[in-house]
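**Student:** Structure for the following, please:
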Amino acid sequence: MKKFEEKTIRSKPIFNGKIITVQVDEVELPDGKRSKREIVHHPGAVALIALTEENKIVMVEQYRKPLERSLLEIPAGKLETGEEPAVTAERELEEETGYQAGKLEYITSFYTSPGFANEIIHIYLANQLSKIKNPAKTDEDEFVELTELTLEEAVDCMKNKRICDAKTVYALQYLQLLERK
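**Tutor:** Now for the predicted structure:
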């Protein structure tokens, strides 16, 4: 809504990294006062709810340095410049799991932390999975271990904090809603 709009007076880039950029904006608030906003720009990402024929959820375990621990997560990855989210979804499913989807359905998108970042994650449902003989390799600095869980097992992992990232919790709650219908 326009009544809450903040006008950018000046913007100062402060970091340009491999994945993110960070800037500090000076803004004019709706009441005419000024403030600063630290903003993280991210290219966006996709995440996949990949379901096997046995209705198990394909998950990856990987180490997350900011948390200093491993997490169980749904497969995901960042968008490459100019890449459509569905293409990213197919690529990440193959790289992280060795599967391809016979059916790929867009579910929704959400912003991860709109208070300071513009990162958006597009969630897809991948069904009719088949193993690829020679799948693309994961990124050279990415180490993942594959596991398949029932929805009940995944919910238990949420309860004991093995699953605690927003995209995976969001995906599992989506599956729970589908199950109730």
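**Student:** okay, CA-based contacts and neighbour counts for the rest of this
**Tutor:** Fine.
**Student:** how close does the residue located most distally from the centre of the chain get to Glu38?
**Tutor:** When each C-alpha in the chain is compared with the mean C-alpha position (Cα atoms, centre = their mean), Gly32 comes out farthest, at 36.2 Å. Per Cα to Cα, to the nearest Å, Gly32 is found 19 Å from Glu38.
**Student:** Please apply the same query to Ala154.
**Tutor:** Taken as Cα to Cα, the span from Ala154 to Glu38 is 35 Å.
**Student:** More neighbours: the two, which one.
**Tutor:** Ranked by neighbour count (other Cα atoms under 10 Å), Ala154 and Glu38 place Ala154 first, with 22 against 16.
**Student:** Which helix or which strand is home to that one?
**Tutor:** helix 151-159 (DSSP states H and E).
**Student:** could you say what helices and strands the biggest helix by length in the chain packs with?
**Tutor:** Secondary structure of the chain read by DSSP state H shows that its longest helix is helix 166-180. Under the contact criterion of 3 or more Cα pairs under 8 Å, 6 or more residues apart in numbering; DSSP states H and E, helix 166-180 touches helix 151-159.
**Student:** what's the angle between the helix it packs on and helix 166-180?
**Tutor:** Per axes from the mean of the first three to the mean of the last three Cα atoms, to 10 degrees, the angle that helix 151-159 makes with helix 166-180 is 140 degrees.
**Student:** and for comparison, fold this next one:
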Amino acid sequence: MWAPSFAGACANPTSRSNICFEPFHMKPWQILSSQNVFDSFWVKIRKDAVRLANGRELDDFYVIERRDFSVIFGLTPDNRVPLVRQYKHGVRDFMLELPAGFIEDNEDPAHAARREFTEETGFTAQSFEPLGKLFVGPSNMNHTAYAYLARNAEDTGRQRLDDTEDIEVALTPLDEILDAVASGRINCMTSVAVTHLAMQRLRNGKTHD
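**Tutor:** Okay, here's the model as predicted:
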């Protein structure tokens, strides 16, 4: 059976509990200089001059800075998941995905999750269980996605959309969610990842408030 092999690490393919990764000795890049080259409400871009671990220098490594955001996997008492369908201009197509939204300045990620969940879907929930955080495009992007599971979600019947948003809510049976991912109907990277995190939490039957 194939087993991953890394310098300074070992992996046992026969037992998940025995997979181990010893401390590694790689070094981060050194920033020699940094300057902002673009600044708008939605995105910032900076240009770094860096020295790699092997000594090579790059004088034009661009990093995209965006706000962190929260992603919510909601679940109603009758086991349906509120998904949102909206147009995404970056890919010029309509996407079916989990509700999500940017975290405002000095806002707690859990508070942002609660706010965005209601704004985009009209649903509320008493608790938002953290599922973890994900780095999106870490090669040249610095923002983080905070994932939450919102059980016993209740419909208030009223979205609170921004004037730039046009969102349709699609209530999807829980037992069809993984098929939607596998078929590509849900193909947003963060929605796919958070769906799997939520399904694992639900299978384990654990609650982490």
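**Student:** Superposing both, give me the TM-score.
**Tutor:** Scored against TM-score structural alignment, normalised by the length of the first structure, the superposed chains reach a TM-score of 0.91; 180 aligned residues with a Cα RMSD of 1.8 Å.
**Student:** quick one on the thing from earlier: can you list the buried residues in the longest helix of the first structure?
**Tutor:** Buried positions in helix 166-180 of the first structure, judged by neighbour count with 16 or more other Cα atoms under 10 Å: 167-169, 171-172.
**Student:** next one: it to chain centre, how far?
**Tutor:** 14 Å (Cα atoms, centre = their mean, to the nearest Å).
**Student:** where along the first structure do the strands fall?
**Tutor:** For the first structure, strands defined by DSSP state E occupy the ranges 7-16, 21-28, 34-41, 45-50, 57-64, 69-73, 76-78, 99-111, 120-131, 144-149.
**Student:** and of those, who's closest to Lys161 of the first structure?
**Tutor:** Of all the strands of the first structure, strand 69-73 sits nearest to Lys161 of the first structure, with 8.5 Å by Cα to Cα.
**Student:** The closest one maps to which residues in the second structure?
**Tutor:** Here strand 69-73 of the first structure aligns to the second structure at residues 93-97, judged by TM-score structural alignment.
**Student:** superposed on the first structure, where does that stretch end up, distance-wise?
**Tutor:** With mean Cα distance after the TM-score superposition for the first structure, stretch 93-97 of the second structure departs from the first structure by a mean of 0.7 Å once superposed.
**Student:** quick one: contacts of that stretch?
**Tutor:** 83-88, 185-188, 191 (Cα atoms under 8 Å, 6 or more residues apart in numbering).
**Student:** how about the residue farthest from the centre of the first structure, what's its partner in the second structure?
**Tutor:** The alignment partner of Gly32 of the first structure in the second structure, by TM-score structural alignment, is Gly55.
**Student:** burial count for Arg64 of the first structure?
**Tutor:** 10.
**Student:** List the contacts of it.
**Tutor:** Arg64 of the first structure sits next to 70-71 when contact means Cα under 8 Å, 6+ apart.
**Student:** If we use 6 Å, what do you get?
**Tutor:** Listed by Cα atoms under 6 Å, 6 or more residues apart in numbering, the contact set of Arg64 of the first structure reads Ser70.
**Student:** And for Gln62 of the first structure?
**Tutor:** Counting by Cα under 6 Å, 6+ apart, Gln62 of the first structure touches 70-71, 144.
**Student:** can you do 8 Å?
**Tutor:** 70-73, 143-145.
**Student:** check contacts around the counterpart of Glu6 of the first structure in the second structure.
**Tutor:** When the second structure is aligned by TM-score structural alignment, Glu6 of the first structure is paired with Trp29. Contacts for Trp29 of the second structure (Cα under 8 Å, 6+ apart) come out as 50-53.
**Student:** and of those residues, the nearest to Ser40 of the second structure?
**Tutor:** Relative to Ser40 of the second structure, the closest of those is Val50; by Cα to Cα it sits at 24.3 Å.
**Student:** What count of nearby residues applies to the closest one?
**Tutor:** Val50 of the second structure: 19 neighbours (other Cα under 10 Å).
**Student:** Check the spacing between the closest residue to it other than its chain neighbours and Ala153 of the second structure real quick.
**Tutor:** Nearest non-adjacent residue to Val50 of the second structure, counting by Cα to Cα, 6 or more residues apart in numbering: Ile31, 4.5 Å away. Taking Cα to Cα as the measure, Ile31 of the second structure and Ala153 of the second structure are separated by 45 Å.
**Student:** between these two, which one's more packed in?
**Tutor:** Per other Cα under 10 Å, whichever of Ile31 of the second structure and Ala153 has more neighbours is Ala153, with 26 against 14.
**Student:** how much space between the more buried one and Ala125 of the second structure?
**Tutor:** For Ala153 of the second structure, the distance to Ala125 of the second structure (Cα to Cα) stands at 5 Å.
**Student:** For Leu48 of the first structure, see how far away the aligned partner of Glu120 of the second structure in the first structure is.
**Tutor:** Counting by TM-score structural alignment, Glu120 of the second structure corresponds to Glu96 in the first structure. When distance is defined by Cα to Cα, Glu96 of the first structure is 11 Å away from Leu48 of the first structure.
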